[in-house]
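Asks: Prediction below, plus the sequence it came from.
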Amino acid sequence: MVVDSYQKKETKKYKIFIPSREQILLLLKTAKDLISQKILEKKFSINNQEEKKALRRRLRAMERDGQIIYTRNRCYITPENLKIVKGKVIGHRDGYGFLRTETFKDDFWLSMEQMKLCIHGDIILAHIVNSDRKGRNSAKVLKILQPNNVLIVGRYCIDNKKKFVIPNDSRFNFKIFIFDSLVSNEDISVGTIVVVKLKENSAKKNKIKGTIVEILGKDMGTDLAINIALRTHCIPHLWSKEVERQLCEINDKINQKDFRNRIDLRHIPFFTIDEEDARDFDDAVFCKKKTNGEKGWKLWVAISDVSYYVKPDTALDKAASKRGTSVYFPSLVIPMLPEKISVDVCSLNPHVERLSLICEMNLSNKGELIEYKHYEAIICSHGRFTYNEIFKIWNGDIELRFKYKKLLKYIQNLSSLQKILKKYNISKRGIYFENIEAKFTLDFNFRIKSIYQNIRNDAHKFIESCMILANIASAEFVKKYKHPVLFRNHDRPTKDSIINFRSVLKKLGLSLLGGEIPESVHYSDLLKNISNRPDYEMIQTILLRSMKQAVYSPDNCGHFGLSLPSYVHFTSPIRRYPDLLVHRVIKHLLLKEKNLSEYDLYNLNEVKKIGLHCSMTERRADEATRDVVDWLKCDFMQKKIGYILTGVISNVTSFGFFVRLNQFFIDGLVHIATLIDDYYYFDSIGLKLIGKSSKNTYCLGDTLKVKVIAVNLNERKIELSLCMSC
């Protein structure tokens, strides 16, 4: 029996004996293992029911106050006794999982036994145990803080009259047994894709139950792939009645009261320059060479004044904030703002008056930013151009030059400024990626008809440079006032990433200068030096993988990729919520300059939360788009089974290597099991597979011929084999 030195104090306060908090904590701290209430009762010689109830109440109070933790296996432990972490469960198709935290660089291993206590997406409290024989730090589930309540998409099945759904997302490694449905069961045939809401997460996976809440369809196509992606990634795609009501109150046309306190720039011939299939135009540009003996250029970047129509805390604002960004699928856009806003009243359509926020800049003869100012204006776009049209006009296309002869001198001004920006490179120390993007031509069923390479021309690069300059000027402006705002931060690569990248370069006979902490210019110089190599795209891809993701945060950490001390997103408020927030802050600061406002528009905590959310929605949109594009690629490659194609090894892993098919810009896997001529082992440093007997190697950048042998639509995988006889 444990003697409680605080018992006299407790006896005075309570008629029934209760062990003191101090004694309970002392016992738990000195214990070698977790302790249950029964063990505590035994230690303190508690036998009657009243004393047991009193002990239970005390333990709950101590748990509430954070003095102790109640674990999933009904035991108690003090926070000091173990390394406790909070994180998100990342499931794996093979049954195990990982715990991802915000404080630790590496994920923690969750065994199959631990994954029986939680599911993918749960936010849990766990304690870290020592490394196992594979050198992994493991986590043990203590408590589920926030269960994953998302809807799960899966395929409906029946076996021995038992109805269940197998999740599409293999990270949910269990069946969901269906006991009721919010839709008619008669409408559901085996193989139908349905949406399930979990009813119960029990410890045993085969007891997980759910309710069918929506039927998506059975015949797989692009529309169904998009619907699956939207629900899998929890992307809002419907507008509420409140939003619809607010839209009805917005005027389609500008009236005189909207002109108040705005500079009239309708006489300036602004142009919008976008892709052929663009529908929302949120930026327009105009430039001219300085006169009266001044050297340099004046550049106007006009951005749609979305913040005039979308006010904070309205239904529209809440919907836009929830979405965070527009999602661009190959056949469909899920806009951040309804079409009345995004393609009508806020889109800088040609020959209509539009409200804008202007960033007017003075540039030197070398394209350097000297001065800038922001102000509200009204503009009228004089033309809607595509990148290809502008590029052709710059290069002497007679037909287009005649068609736009009234605007030709202004278009030529853009060309003159482009040559300066190209020559001196507005961010000459930054890393410039020459993206090789695959574009699709879709048929009437929205399936891939053909694939081609989208080549960026000088018009693309010019508009990109103009937008970067406007973003730099906007960052400088908001930074002066120290008002909470979302910066676009891009941190430098980790030391491990640098070491791994250098090891790959060494195998390719290349090097990265800059010592232990290379700067952006060293990466930029590397890319310039290898621009003519056939493996340029592959090296650029590896470089990209070694970089950290850019994020939104009120803490200004600079942009490593652009080699800038501060950067914001200002130029796309129709499709990105951070840009809308920056617009609001800029307009608010303009009022402050005139002493018309004394308060801050947002506080630091609000902006921090918005930044975390917008960073998440950006990744969510990328993942959803990738899911649909991968499905489209697999659907396209089904018709290519048996084809022999040429490709380049783009990635090497322990289970095989991926080959980028030159003709289609699509990756497929040559699994190590198909390499039957030898036993191959993985060289993780050199990123290559080496034959044990033959010493034959397969490494990054190798060109080879492969055969398409299988396509797995469900897992979005294309299987290849080496074509030895070719």
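Replies: Yep, that arrived.
Asks: From now on I want contacts and neighbour counts done on CA atoms only, so please keep to that.
Replies: Fine.
Asks: can you list the residues that contact stretch 300-307?
Replies: For stretch 300-307, contacts defined as CA atoms under 8 Å, 6 or more residues apart in numbering pick out 282-287, 341, 346-348, 354-361, 466-467, 470, 571-574, 580, 583-584.
Asks: Remind me what the longest helix seen in the chain packs against, helices and strands.
Replies: The longest helix of the chain (DSSP state H) is helix 604-637. With contacts defined as 3 or more CA pairs under 8 Å, 6 or more residues apart in numbering; DSSP states H and E, the packing partners of helix 604-637 are helix 222-232, strand 327-328, strand 448-454, strand 551-553, helix 577-593, strand 703-712, strand 717-722.
Asks: let's bring in a second model and compare:
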Amino acid sequence: MDSPTSRTVTGHIDVHHRGHGFLVVRPTLTSEGLSAFIPPPELKHHLADDVVSARITLAEDGRWSASGLSLVHRPRQELYGEVVVHEERVLLRPDRDVGAGNWPLETDGVEVQPGDAVVARIDEDKVRLVRKLAPGADRSLERLLLRHGLRREFGPEAHAEVSQVLARPLAREGRRDLREVPTVTVDSPTTRIIDDALSVLPAGGDGALRLFVSIADAAEFIPEGSALDREARERATNVYLGDTLLPMLPEALSAGSLSLVPGEERLCVTVELRIDPEGRVTSVDVYESLLRSWARLSYTEVAAYLDRGEVSEPMARVREAMPWLRAAAARLTVARAGRGGIDQTRDEAHFTFDEATGEVSGIETERPTTAHALVERFMVAANEAIAGWLVERGIPVPFRVQGEPEPQAVADLDAFALHSGFAAGLGRTLTPLSLAAFARQLSGVPEEAALRSVMFKVLASSRYTVVPAPHFGLAARAYVHFTSPLRRYADLTVHRALKHYLRGRRDFPHEDPDVERLSLHLNERTRRGQRAEKERHRLLEARVMARHVGQEFNGHITRVRASGLLVQLDQPLVEGFLPLEQLPGGPYAPEARETSLVGPTRAFTLGMPLRVRVAFTEEHPGRIGLTLVE
């Protein structure tokens, strides 16, 4: 019998490499989520991502524990592991972040040796060999892909549909023709997937500008329920692993026939915004269009124009449009500043690779420019305008929402700011405008990067849901992802919904439960992709920093733990761990809010600059060990 302290639930398993796990029950529209500890004996025959039913019990310390696990569904079909031999039995020792126990391995006569890295298919209570990895193969990458259920290859049905799409003529009928409107794309020079294009028509008598944000019409070519759609839905998003891209759609489409390359006719969905001189969006028009990009510009070229008036050769053809693009971005910037929210662009680390060997060779820092800010303003404005358009018409889609920060997080930020010499005075409730006012204090100070990294930690995680709710960080009443349908399934879903409306459909169910189920799936797959990206990036960072063991770097504290400090280096942009026992002048203890480690004569505080030395690196789990330089 269920009670407030004991009940039966269904959830999925997260496995910890130390042998225990957690039963995770996701929140729904009507119930809160929870996490219950699974002790090692209960976990023995289960794997990460197994869906199980279990009895959970609430302990006196307020924590849940799970027992009596019963398998409901096992989505995982293959395991990565290493061959072990025990008492003449050949076993698979799986990735310890996936499974705690060894599995009998059927090799079907293929010779294997202890220590061989293999992929095996799960067959009830045993596993069957699929392939051995070659001696020079990247074991870490194979382990990562199978750990997170990520696939490089598309199935034969999807490939067959790609051929059909490539052979299909463009259906131009019924679309607004924007081919003669000066239109540009702005991206990194290495980007091959171009799904957004920009154009602005000059002000009329009332001073209003017409901004066109045109997005590749992927929905026109990928029918719902098709093999391509099923693959895209399962993947949910592009995953960037530094040296490997796992695309949501085959690159023959996303980087080929659907990409908005210059000079080629493309089908698009366009949102046209009328922006008055004060930056208000006074009207929104959405329609299917026919487009031809006039020029492909890089962020560097656009920043050179915005900052110094330099006109590159590719820009010459659209030179007259550039001042109007700048004017539209400036208007949107003023309007956005008036309602609050914070600019979430920040420095990003990018890996470089040796062309001959493919090995990671270094880490470069890409700093946001005026061009990044311009494009970000247009993308946010388009996403927000589409969200409002959908809400007005009662069309259910996966909305992107971000709740208000937790009161404790606000109190922590307030205390941290005061400790760092800033008077935040945020009060009990944080608003987008009050956060923007605090962020303005940090502009230009030497510790800005460190302080902003702490400020970002206050923000709640964003998620998809069918319920249109505000997005705190953007100070938006409603928000969707619309601008990247070649990279994200949420955007593709939004495109389909608005195209249904444009073609006459009106019978949309209110807060469609199918859309909410899709939203939960997208949240899970997005988190999974982000975890994989983070793990791979940490491994590549460790590989690079292994060449710098013994060298000194400047950095700042980004997180305080009872066991030590996380320190982000200023250059290269990587994070390492400085253990408590390496700190002189102890003993140290964390403050209640974990903003400082306090000792008898000194303290180490979030954001504090430090000089550190790289002591060691470990590729698994991607660890960089630091010592303090006095």
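Replies: Received it, and whenever you're ready, just let me know what you need. All of these numbers come straight from a predicted model, not from anything done at the bench.
Asks: what's the TM-score here?
Replies: TM-score of the superposed chains, computed with TM-score structural alignment, normalised by the length of the second structure, equals 0.91; 624 aligned residues with a CA RMSD of 2.7 Å.
Asks: quick one on the thing from earlier: the longest helix of the first structure maps to which residues in the second structure?
Replies: Residues 512-545 of the second structure are where helix 604-637 of the first structure lands when matched by TM-score structural alignment.
Asks: re the thing from before, out of the helices and strands packed on helix 604-637 of the first structure, which is closest to Lys422 of the first structure?
Replies: Lys422 of the first structure sits nearest to strand 448-454 of all these, at 20.0 Å, using CA to CA.
Asks: distance of Gly68 of the second structure from Pro39 of the second structure?
Replies: Noted for Gly68 of the second structure: a distance of 11 Å to Pro39 of the second structure, by CA to CA, to the nearest Å.
Asks: Can you give the distance of the longest helix of the first structure from its chain's centre?
Replies: Distance of helix 604-637 of the first structure from the chain centroid (CA atoms, centre = their mean, to the nearest Å) equals 4 Å.
Asks: quick check: angle from that helix to strand 703-712?
Replies: Angle of helix 604-637 of the first structure versus strand 703-712, following axes from the mean of the first three to the mean of the last three CA atoms, to 10 degrees, is 100 degrees.
Asks: what residue of the second structure takes the place of Gly296 of the first structure?
Replies: Using TM-score structural alignment, Gly296 of the first structure lines up with Ala208 in the second structure.
Asks: what's the closest non-adjacent residue to that match?
Replies: In this structure, Ala208 of the second structure finds its nearest non-sequential neighbour in Asp276, 4.3 Å apart by CA to CA, 6 or more residues apart in numbering.
Asks: next one: Val478 of the first structure
Replies: What sits nearest to Val478 of the first structure in space, not counting adjacent residues and going by CA to CA, 6+ apart, is Ile586, at 6.7 Å.
Asks: Now which residue in the first structure aligns to Glu406 of the second structure?
Replies: Match for Glu406 of the second structure (TM-score structural alignment): Thr494.
Asks: Is there a neighbour count for that match? I'd like the number.
Replies: With neighbours defined by other CA atoms under 10 Å, the count for Thr494 of the first structure comes to 13.
Asks: ok, Leu669 of the first structure to Lys409 of the first structure distance?
Replies: Note on Leu669 of the first structure: its distance to Lys409 of the first structure, by CA to CA, is 52 Å.
Asks: ditto for Pro350 of the first structure
Replies: As judged by CA to CA, Pro350 of the first structure and Lys409 of the first structure stand 18 Å apart.
Asks: higher neighbour count, the two?
Replies: Pro350 (17 against 12).
Asks: pretty sure the more buried one is touching Gly383, no?
Replies: Yes: contact between Pro350 of the first structure and Gly383 holds when scored by CA atoms under 8 Å: they sit 5.2 Å apart.
Asks: so what's Ile386 of the second structure up against?
Replies: By CA under 8 Å, 6+ apart, the residues touching Ile386 of the second structure are Val271, Tyr479, Val480, Phe482.
Asks: Just the element for it, please.
Replies: Assigned by DSSP states H and E, Ile386 of the second structure falls within helix 370-392.
Asks: In the first structure, point out the residues matching that helix.
Replies: The counterpart of helix 370-392 of the second structure in the first structure, counting by TM-score structural alignment, spans residues 458-480.
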